[in-house]
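In: Turn this into a model:
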Amino acid sequence: FPWKEIMVLPVQWHALALALFASSIAPFGGFFASGFKRAFKIK
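Out: Model prediction:
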């Protein structure tokens, strides 16, 4: 690589963190919500 370091803004780190969260953790939110509703008998 011709460059030694890449200029990365805090906003870009934040976007990356959100993207990682959305792709890895968020899909399980539906299963969690379903289990939560079932546990407390909420229709």
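In: CA atoms for contacts and neighbours, from now on please.
Out: Noted.
In: tell me which element residue 30 is part of?
Out: With elements delineated by DSSP states H and E, residue 30 resides in helix 29-39, which encompasses its position.
In: cool, and residue 12?
Out: Residue 12 is part of helix 10-24 when elements are defined by DSSP H and E.
In: re the thing from before, what is the helix holding residue 30 packed up against?
Out: Packing partners of helix 29-39 (3 or more CA pairs under 8 Å, 6 or more residues apart in numbering; DSSP states H and E): none among the helices and strands.
In: Second input sequence below; structure requested for side-by-side comparison:
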Amino acid sequence: MGVAEAADERARRESTGLVAAYLQWHVERGVRSLRLVERA
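Out: Okay, the predicted model is just below:
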């Protein structure tokens, strides 16, 4: 965790955005898959 805290503000903002986008993609993918299972 010390490495992340030592990073400059710009790098922290960019990485936060990447993590948020990655998590959103996974959540939405799960929801779409659930609809397909419910139809079967």
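In: what's the TM-score for these two chains?
Out: After superposition, the two chains reach a TM-score of 0.41 (TM-score structural alignment, normalised by the length of the second structure), with 26 aligned residues with a CA RMSD of 2.4 Å.
In: Can you mark which positions in the helix holding residue 30 of the first structure are buried?
Out: Neighbour-count burial for helix 29-39 of the first structure, counted by 16 or more other CA atoms under 10 Å, picks out no residue.
In: re the thing from before, what does the helix holding residue 12 of the first structure rub up against?
Out: Applying CA atoms under 8 Å, 6 or more residues apart in numbering, helix 10-24 of the first structure has no contact partners.
In: Any buried residues in that helix, and which?
Out: When burial is assessed from 16+ other CA under 10 Å, helix 10-24 of the first structure yields no buried residues.
In: any idea where the helices of the second structure begin and end?
Out: 2-6, 9-39 (DSSP state H).
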